[in-house]
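Trainee: Mind looking at a prediction? Sequence and model below.
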Amino acid sequence: MGSFIWIPVVLLVIFTILSGVFIVKQQTAVLIETFGKFTSVRQSGIQFKIPFVQRIAARIGLKIQQLDVIIETKTLDDVFVKLKVSVQYVVIREKVYDAYYKLEYPHEQITSYVFDVVRAEVPKMKLDDVFVKKDDIAIAVKSELQEAMLDYGFDIIKTLVTDIDPDPQVKEAMNRINASERQKTAAQFEGDAARILIVEKAKAEAESKRLQGQGIADQRREIARGLEESVEVLNKVGINSQEASALIVVTQHYDTLQSIGEETNTNLILLPNSPQAGSDMLNNMVASFTASNMIGESMKKTNKPKIKE
């Protein structure tokens, strides 16, 4: 009968001892109170407390946490805009007591400071500057939070302006402006391209004309060389230069008429083209050569120096 009495006592003792044992997870701190008064902070691992005397007041996470705050405010150019500010913070291991006992609602406190800083900074900027200087806004928020929350045991790791959302009508207007600017730029590039094409085409035409002129000059040079050789050949058989030149001209005239006759679709007309034209051309050339020689002989006699006696 006595042994049965001890069993509940032993179980009660075992239960009491086990109730004093607890485990603290990694990156967690546990606050212990004795009769309602803070006693100690327990770190990760297996821990003990006095049953019915001490209790676990709170478990505080030591991991980095993130709080997203959305603020609506107005810019310097009277545009309403919503900003999303992400605040990354952590409880300082050495200040777990302050984090729990000094500040009851840390999220609300951080949100209030973010609202205060953003609504003080953004109204100083135009909408375009808000996009450009969002890092400056984030730095201002972090500086203000760091100074305020450090006394409460919180360290601000980083603040980021993750989204800037203007009023829908403003966004539509901005899109139209950007589209117009892009169209203007495209038109400028197209104009530059057209101007370059015109300049290059003009250069190509000028080069073509130059080469064409050079070709004509070379052609005439070769014709002159051929005529010179023809005259020399005719001189060797007893035909003088005037007669040889006249014969060559007449021959070229009839060659041209023959080539015109061979072309069925030609629009070329040689004037004059009568049978008498060759004879007239020959007579005119002979007369021209004779007159030229007479003028040359007369100039030689006139310019001949007189011999003094």
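Mentor: Noted; the coordinates are in hand. Residues are numbered from 1 along each chain as shown.
Trainee: going forward, measure contacts and count neighbours with C-alpha atoms only.
Mentor: Will do.
Trainee: Pull the number of nearby residues for the spatially closest residue to Thr266 that is not a sequence neighbour.
Mentor: Once flanking residues are discounted, Thr266 sits nearest to Ile260: 7.1 Å by Cα to Cα, 6 or more residues apart in numbering. Neighbours of Ile260 under the rule other Cα atoms under 10 Å: 16.
Trainee: Quick check: the gap between Ile260 and Phe80.
Mentor: 86 Å (Cα to Cα, to the nearest Å).
Trainee: hang on, Tyr89 is in a strand, isn't it?
Mentor: Yes. Counting by DSSP: H, G, I helix; E, B strand; the rest coil, Tyr89 falls inside a strand.
Trainee: Can you get me a residue count around it?
Mentor: 22.
Trainee: list the contacts for it?
Mentor: Ile64, Gln65, Gln66, Phe154, Asp155, Ile156, Ile157, Lys158 (Cα atoms under 8 Å, 6 or more residues apart in numbering).
Trainee: Who wins on neighbours among the residues you listed?
Mentor: Going by other Cα under 10 Å, Ile156 tops those with 25 neighbours.
Trainee: chain center to the strand or helix carrying that one, what's the gap?
Mentor: Secondary structure from DSSP states H and E places Ile156 in strand 154-166. How far strand 154-166 lies from its chain's middle: 28 Å, per Cα atoms, centre = their mean, to the nearest Å.
Trainee: right, and the helix or strand after that strand?
Mentor: Next element after strand 154-166 (DSSP H and E): helix 168-236.
Trainee: Who are the packing partners of that next one?
Mentor: Applying 3 or more Cα pairs under 8 Å, 6 or more residues apart in numbering; DSSP states H and E, one finds that helix 168-236 contacts helix 241-262.
Trainee: Would you mind giving the orientation angle of the helix it packs on with respect to helix 168-236?
Mentor: Between the axis of helix 241-262 and that of helix 168-236 there is an angle of 130 degrees, by axes from the mean of the first three to the mean of the last three Cα atoms, to 10 degrees.
Trainee: quick one: buried residues of helix 241-262?
Mentor: Ser241, Gln242, Glu243, Ala244, Ser245, Ala246, Leu247, Ile248, Val249, Val250, His253, Ile260 (16 or more other Cα atoms under 10 Å).
Trainee: OK, contacts around Ile139?
Mentor: By Cα under 8 Å, 6+ apart, Ile139 lies in contact with Thr159.
Trainee: buried residues in the helix or strand it falls within?
Mentor: Here Ile139 is covered by helix 134-149, with elements defined by DSSP H and E. For helix 134-149, the neighbour count (16+ other Cα under 10 Å) marks Lys134, Ile137, Ala138, Ala140, Val141, Lys142, Leu145, Gln146, Ala148, Met149 as buried.
Trainee: Presented hereafter is structure B, for comparison with structure A:
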Amino acid sequence: MGITILFILLILCIVGSPVFVVKQQTSVIIERFGKFNSSRNAGINFKVPFIDRIAGKINLKIQQLDVMIETKTKDNVFVHLKVSVQYQVVQTAVYDAFYKLQNPYEQITSYVFDVVRAEVPKLRLDDVFVRKDDIANAVKSELQEAMQSYGYSIVKALVTDIDPDEQVKQAMNRINSAEREKVAAEYEAEAERIKIVAKAKAEAESKQLQGKGIADQRREIARGLEESVKVLNGVNINSQEASSLIVVTQHYDTLSSIGASSRSNLILLPNNPSAASDMLINMITSFEASQRVGEKINDKSSQT
């Protein structure tokens, strides 16, 4: 009999123990006769046995809820978005969090769906990627206003993933690949243009230097001829005879230089002995004819 009474008292002490411990970042709801009495925070706490009871516990840590949403963009592309919402129970509003809201997860999910499906259809697919922070801010703003009355604070909302349809992703990859090929072709064309321009400039400079060299060469030849004529004039040889002698000398020098090479394919025409004399006569005749034409032109211009 004594053992039975002791056992009953032990059970009553365990069940109706007035002392209980609350863990860190946790709040305990105490009800008295089925009505809210108080909320207890971390540490050792006391309650009235058989009168007060622990109705539930509230987690005060920051929690995260991941919501997957399928919606359509402005350009009729279906995308899957993953929105992560970080929320926390406000310690001074534990009563509202415990009694006003049966399932906070469903409530938050409903608001996220509502906001995302209102914002994303306004944007094209490319803009969804660019403005994902704007979507997240809209979700946070809407949730903060709605959940505050239930004792919840929205710490942050993030759009952590944007996944278009597989065919759309393949099309986007093809577009990006084509764009890169276009840019590469433009760079190659520009490089080829630069090569062509550089080559043309080099050829122009080469021709210019070549022309200058030919002009200098002819100038020196003329000076040499002038000096030769002066020397021959000094030994009583007139200008015509001197010119004939120089032409003959140049003619045979040319023949000598052509014959000096066994591999030369050049042929000098005419190459008979009277060729130099004929050439000189033709030159003198041409000079005299051009001089007479020039004089006639001058006479006509002076008469008019």
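Mentor: All right, it came through fine. Here the structure is a predicted model, which means the values were calculated and not measured.
Trainee: related to what we said a few turns ago, could you let me know which of the buried residues of helix 241-262 of structure 1 ends up closest to Asn293 of structure 1?
Mentor: Gln242 (10.1 Å; Cα to Cα).
Trainee: The closest one maps to what in structure 2?
Mentor: Aligned by TM-score structural alignment, Gln242 of structure 1 pairs with Gln240 of structure 2.
Trainee: so what's Val85 of structure 1 up against?
Mentor: Val85 of structure 1 neighbours (Cα under 8 Å, 6+ apart): Asp68, Val69, Ile70, Ile71, Val114, Ala138, Thr159, Leu160, Val161, Thr162, Asp163.
Trainee: residue in structure 2 matching it?
Mentor: For Val85 of structure 1, the residue aligned by TM-score structural alignment is Val83.
Trainee: That match and Glu145 of structure 2, how far apart?
Mentor: 18 Å.
Trainee: Would you map the strands across the stretch 1-150 of structure 2?
Mentor: 19-22, 26-32, 35-40, 43-46, 52-59, 63-72, 78-89 (DSSP state E, counting those that start in this stretch).
Trainee: which one of the ones you listed lies closest to Ala202 of structure 2?
Mentor: Closest approach to Ala202 of structure 2 among the strands of the stretch 1-150 of structure 2 is made by strand 78-89 (57.6 Å; Cα to Cα).
Trainee: compared with structure 1, how much does the closest one deviate?
Mentor: Once fitted to structure 1, strand 78-89 of structure 2 is off its aligned match by 1.3 Å on average (mean Cα distance after the TM-score superposition for structure 1).
Trainee: repeat for stretch 202-212 of structure 2
Mentor: Stretch 202-212 of structure 2 sits 2.3 Å off on average (mean Cα distance after the TM-score superposition for structure 1).
Trainee: Where does that stretch end up in structure 1?
Mentor: Going by TM-score structural alignment: stretch 202-212 of structure 2 matches residues 204-214.
Trainee: what comes up buried for the matching stretch?
Mentor: Buried, per 16+ other Cα under 10 Å, within stretch 204-214 of structure 1: nothing.
Trainee: Go through stretch 154-173 of structure 1 and flag the buried ones.
Mentor: So stretch 154-173 of structure 1, judged by 16+ other Cα under 10 Å, has buried residues Phe154, Asp155, Ile156, Lys158, Thr159, Leu160, Val161, Ile164, Pro166.
Trainee: no no, stretch 12-22 of structure 2
Mentor: Gly16, Pro18.
Trainee: With Tyr105 of structure 2 as the reference, name the closest of the strands of the stretch 1-150 of structure 2.
Mentor: Set against Tyr105 of structure 2 and scored by Cα to Cα, the strands of the stretch 1-150 of structure 2 come closest in strand 63-72, at 7.3 Å.
Trainee: Can you give me the buried ones in that closest one?
Mentor: Gln64, Asp66, Val67, Ile69, Thr71, Lys72.
Trainee: repeat for stretch 106-122 of structure 2
Mentor: Quick answer for stretch 106-122 of structure 2 (16+ other Cα under 10 Å): Ile108, Thr109, Tyr111, Val112, Phe113, Val115, Val116, Arg117, Glu119, Val120, Pro121.
Trainee: Let me see the contact set for the residue nearest to the fifth one when sequence neighbours are not counted.
Mentor: Closest residue to Phe113 of structure 2 apart from its sequence neighbours, by Cα to Cα, 6+ apart: Ile69 at 6.6 Å. Neighbouring residues of Ile69 of structure 2 by Cα under 8 Å, 6+ apart: His80, Leu81, Lys82, Val83, Phe113, Val116.
Trainee: Glu181 of structure 1: neighbour count?
Mentor: By other Cα under 10 Å, the residues close to Glu181 of structure 1 number 12.
Trainee: Tell me the residue in structure 2 aligned with it.
Mentor: By TM-score structural alignment, Glu181 of structure 1 lines up with Glu179.
Trainee: quick revisit: could you measure the match of Gln242 of structure 1 against Asn41 of structure 2, distance?
Mentor: Using Cα to Cα, Gln240 of structure 2 is found at 132 Å from Asn41 of structure 2.
Trainee: residue range for the strand holding Ile156 of structure 1 in structure 2?
Mentor: Using TM-score structural alignment, strand 154-166 of structure 1 lines up with residues 152-164 of structure 2.
Trainee: Next, the contact list for Val90 of structure 2, please.
Mentor: Here Val90 of structure 2 is in contact with Leu60, Gly151, Tyr152, Ser153 (Cα under 8 Å, 6+ apart).
Trainee: and which of the buried residues of helix 134-149 of structure 1 is nearest Leu282 of structure 1?
Mentor: Taking those together and measuring to Leu282 of structure 1 by Cα to Cα, the closest member is Lys134, at 96.0 Å.
Trainee: Need the nearest residue in space to that closest one, chain neighbours excluded.
Mentor: Counting by Cα to Cα, 6+ apart, the residue nearest Lys134 of structure 1 is Val161, at 6.2 Å.
Trainee: okay, which residue is most central for structure 2?
Mentor: Arg180 (9.4 Å; Cα atoms, centre = their mean).
Trainee: conserved subset of the contacts of Val90 of structure 2 in structure 1?
Mentor: Counting by both residues aligned by TM-score structural alignment, their matches' Cα atoms under 8 Å, structure 1 reproduces these contacts from the contacts of Val90 of structure 2: Leu60, Gly151, Tyr152, Ser153.
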